[in-house]
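Colleague: Next comes the sequence, and after it the predicted model I'd like to discuss.
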Amino acid sequence: MGGTFNTDGTFSFYVNSSLIKSGDKVEIQGLHRTANGDTEILAKEKVEIAGFAGTIAPNAYTPGSSAITGSYTGDVNFARLVINGVPTDRWGGTFTNGTFSFFVTPGFIKSGDKVEIQAMHRTSTGDTKILDTKVVKINLQGTVSADPYTLGQATITGTFTGDVNFGRLYINGEHALWGGTYNEDGTFSFYVGRDLIKAGDVVKLEVIHRVSASDLTVLDSQEIEIK
C-alpha cells in the first residue's frame, strides 16, 4: 500500500524493479484511508504491462581481437553469441549508456564463421528474454609472402594467410594477370608463363578476397624480388 497522490490529479506508486514481470496480471486499487487507518476501496483498474524491448547494433569484428563492441537501445543488459547457427556458452557483456562491449577470447571466432549476437534482458532472478539478434560482420584479413622469382620460371610461389583466395599481378604498374591457386596448407602458385616477366621489370602481386567479379577486397600486396 502507499503512493503519492498530487493535488493536480496525478500519482506515482513505487514498485521494486524486479517485482512485476512480463506476463503478470497487475491491478491497482484506489483507496481512501481515514485518520484512524481504516481503508475503503473507491476504484480499481488493470495496469497494462509493457513488454521489454531493445535493439543491438554490433560493430564489425576483426578476428584475433578480444571484444565485440557496438551500441544498444532499450532494456538490453545481457548478450549471447551464436556461431554458425549454434548458440554458444559465451554470455554476458557490459552495457552502459547505450554502448556495449562483449569479451571474446582471441581465436574463438575465425574467418568464415557466421557470427550473431543475441541482445537480451536479464532480470535479477536470472530470467532472460531475447529482444534482438544481429549478424556481426567479420572483417576480412590476409597477407602474402612471395618467394623470389627466377627469370624463366612459369610460376610465382609463396605463402599466404587469412582470407586470400585470388591474386592480381602488376608489371611496371600495369595490370597483367588475374588468378592463382591458393591451397589449404597456406601455399600458393600464380602462373605467369616463362617469358612474361623480364629483367628490370617491377612486379607486384596483390592478394584479394574475391566473392564475385564485382565484389573484391584487397588484403595485401608485395613487390616480387626478381633474380
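Modeller: Nice, thanks for sending it over.

Colleague: CA only for contacts and neighbour counts going forward, please
Modeller: Noted.

Colleague: what about the closest residue to residue 26 other than its chain neighbours, neighbour count?
Modeller: Spatially, and ignoring its direct neighbours in sequence, residue 26 is nearest to residue 47 (5.4 Å; C-alpha to C-alpha, 6 or more residues apart in numbering). Neighbour count for residue 47, taken as other C-alpha atoms under 10 Å: 11.

Colleague: Look up how far residue 4 lies from residue 47.
Modeller: Taking C-alpha to C-alpha, to the nearest Å as the measure, residue 47 falls 17 Å from residue 4.

Colleague: again with residue 100
Modeller: From residue 100 to residue 4 the distance is 36 Å (C-alpha to C-alpha).

Colleague: One more: residue 188?
Modeller: From residue 188 across to residue 4, the span is 75 Å (C-alpha to C-alpha).

Colleague: higher neighbour count, the two?
Modeller: Ranked by neighbour count (other C-alpha under 10 Å), residue 188 and residue 4 place residue 188 first, with 23 against 9.

Colleague: element containing that one, please.
Modeller: Assigned by DSSP states H and E, residue 188 belongs to strand 187-191.

Colleague: Now do that strand: everything it contacts.
Modeller: 154-160, 167, 179-182 (C-alpha atoms under 8 Å, 6 or more residues apart in numbering).

Colleague: Buried members of those into PyMOL, please.
Modeller: This is how PyMOL selects the buried members of the contacts of strand 187-191, with burial counted by 16 or more other C-alpha atoms under 10 Å:
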select buried, resi 154+155+156+157+158+159+160+167+179+180+182
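
Colleague: The contacts of strand 187-191: which two are farthest apart?
Modeller: Maximum pairwise distance in these, criterion C-alpha to C-alpha, is 19.2 Å, between 154 and 160.

Colleague: Against that first model, consider the following:
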Amino acid sequence: KTVVTKGSSILDTSLTPDPYAKDSATLTGKYGKDIAKVRLWVNDVAVAQATTSNGDFTFTNVASFIKNKTDKVEVVGVDAQYNELNRKPVTLTGFDTLDNALTAPANFTLDQDTTINGTMGTNVAKVRLSVNGVIVKQATTSAGTYTITGANTYIKSTTDVVKIIAVDAQYKEVNTKTVTVIPNGSIYDYKLDANAYTFGDATITGTYGKDVTAVRLWVNGAPVKNASLSNGNFTITGLASITKATDKVEVVAVNASFQEVNRKTVQAGE
C-alpha cells in the first residue's frame, strides 16, 4: 500500500548572514541545525568554509576575498554530501567610503634623519615628497606602507616646508601631512682651516673636523675637485684650474648629507 505524506519539510535549513563591513577580518551569521557546512562564495566561486558552533558560523580572513563593492558575495549552506540546501546574499557596507588614510612622522631631524616612512590607505595610489611647494620625490610603496629614501638630499633647512602628499589612481590629491623640520641637538665638529697658499704652489693643505666628510676646492665660485683626506688633514693636488693670482680660491667642507658646513678663502682674488 502506498503511503502519501503531506505538508512542508521540517528540516531546518535556515541561513542568515550578518552584513559585512569593508576590511573586516570576519563574516558571521546563523545557520539551521540540518546544515552541515557553510561556505563563502565570491563572484560565483567558493573561496572559504566557515567554522561552525551551536548555530553560529564564522569566516576568517574575509578581507582577502571581498575587496570591492561590486563583488557578488553569498553564503551557501550544504548537507554532509555538499548538496546545496540554502544560499543567501551578503549585504556589503562601507565600500562607498574611500580609504584615503595617510600617516607621516611629525618631525624630520636635520643631519640625522635620511628616510621618511608611513602608512597609506587602500585608495592611495602614490605618495610624494614636497619641499617648498615642489614635488621632489615619489615614495616606494608596499602593502599599505611607503618609504621615501634620501629625503635629506632635499630637506636642508628648518625653514623648509615639507609635506607628504597622497594621490589616487588619477593623481588627484586625497590627503596631505606636514612634517616639521627640526635641528639636531648634537654638537658637530665642522672645523676647517687652510694653510697659507701662494699662487704657483703645487698643493693646498689644511685640517678639518671629525664630522666633515669631504673637502672641496672651489675656483671662481665653482667646485673643481675633492681633496684627499687623512686623519684630520686634507691635501689638494693638481691645481691647474688656478691660472692666475687674481683667481678666487676657496676650500669648502660638507657633511654626510653633502650640505656645506664651512668655507675658507685660500686666495682672495680680485
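Modeller: Received it, and whenever you're ready, just let me know what you need. In this text the structure is predicted, and so the values were computed from the model without any measurement.

Colleague: TM-score of the superposition?
Modeller: The TM-score (TM-score structural alignment, normalised by the length of the first structure) is 0.40; 167 aligned residues with a C-alpha RMSD of 5.9 Å.

Colleague: Show me which of the contacts of strand 187-191 of the first structure is closest to residue 71 of the first structure.
Modeller: residue 160 (34.5 Å).

Colleague: Might you report the residue contacts of that closest one?
Modeller: 142-145, 182, 186-188.

Colleague: Now do the same for it: helix, strand or coil?
Modeller: strand (DSSP: H, G, I helix; E, B strand; the rest coil).

Colleague: Against residue 182 of the first structure, how distant is it?
Modeller: For residue 160 of the first structure, the distance to residue 182 of the first structure - C-alpha to C-alpha - is 8 Å.

Colleague: now do residue 121 of the first structure
Modeller: Counting by C-alpha to C-alpha, the gap from residue 121 of the first structure to residue 182 of the first structure is 45 Å.

Colleague: and if you look at residue 119 of the first structure?
Modeller: In terms of C-alpha to C-alpha, residue 119 of the first structure sits 38 Å off from residue 182 of the first structure.

Colleague: quick check, nearest of the contacts of strand 187-191 of the first structure to residue 207 of the first structure?
Modeller: residue 167 (4.4 Å).

Colleague: Leaving out chain neighbours, which residue sits closest to that closest one?
Modeller: Using C-alpha to C-alpha, 6+ apart, the nearest residue to residue 167 of the first structure is residue 207, at 4.4 Å.

Colleague: residues in contact with the one you found?
Modeller: Here residue 207 of the first structure is in contact with 142-144, 164-168, 218-221 (C-alpha under 8 Å, 6+ apart).

Colleague: now the residues you listed as TSV including secondary structure and distance to residue 57 of the first structure?
Modeller: Shown next, in TSV, are the contacts of residue 207 of the first structure (DSSP: H, G, I helix; E, B strand; the rest coil; distance: C-alpha to C-alpha, whole Å):
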residue	secondary structure	distance to residue 57 of the first structure
142	strand	26
143	strand	29
144	strand	33
164	coil	28
165	coil	29
166	strand	31
167	strand	33
168	strand	35
218	strand	26
219	strand	26
220	strand	29
221	strand	32
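
Colleague: looking at it, residue 261 of the second structure is touching residue 216, isn't it?
Modeller: No: using C-alpha atoms under 8 Å, residue 261 of the second structure makes no contact with residue 216, being 11.6 Å away.

Colleague: who touches both of the two?
Modeller: Joint contacts of residue 261 of the second structure and residue 216 (C-alpha under 8 Å, 6+ apart) are 252-253.

Colleague: and the gap between residue 219 of the first structure and residue 203 of the first structure?
Modeller: 17 Å.

Colleague: who has more neighbours, those two?
Modeller: Remark: of residue 219 of the first structure and residue 203, residue 203 carries more neighbours, 21 against 18, as counted by other C-alpha under 10 Å.

Colleague: which residue sits closest to that one, ignoring its sequence neighbours?
Modeller: Per C-alpha to C-alpha, 6+ apart, closest to residue 203 of the first structure is residue 171, 4.6 Å.

Colleague: Check the contact between the one you found and residue 223; I expect there is one.
Modeller: No: counting by C-alpha under 8 Å, residue 171 of the first structure sits too far from residue 223 to count as a contact (9.8 Å).
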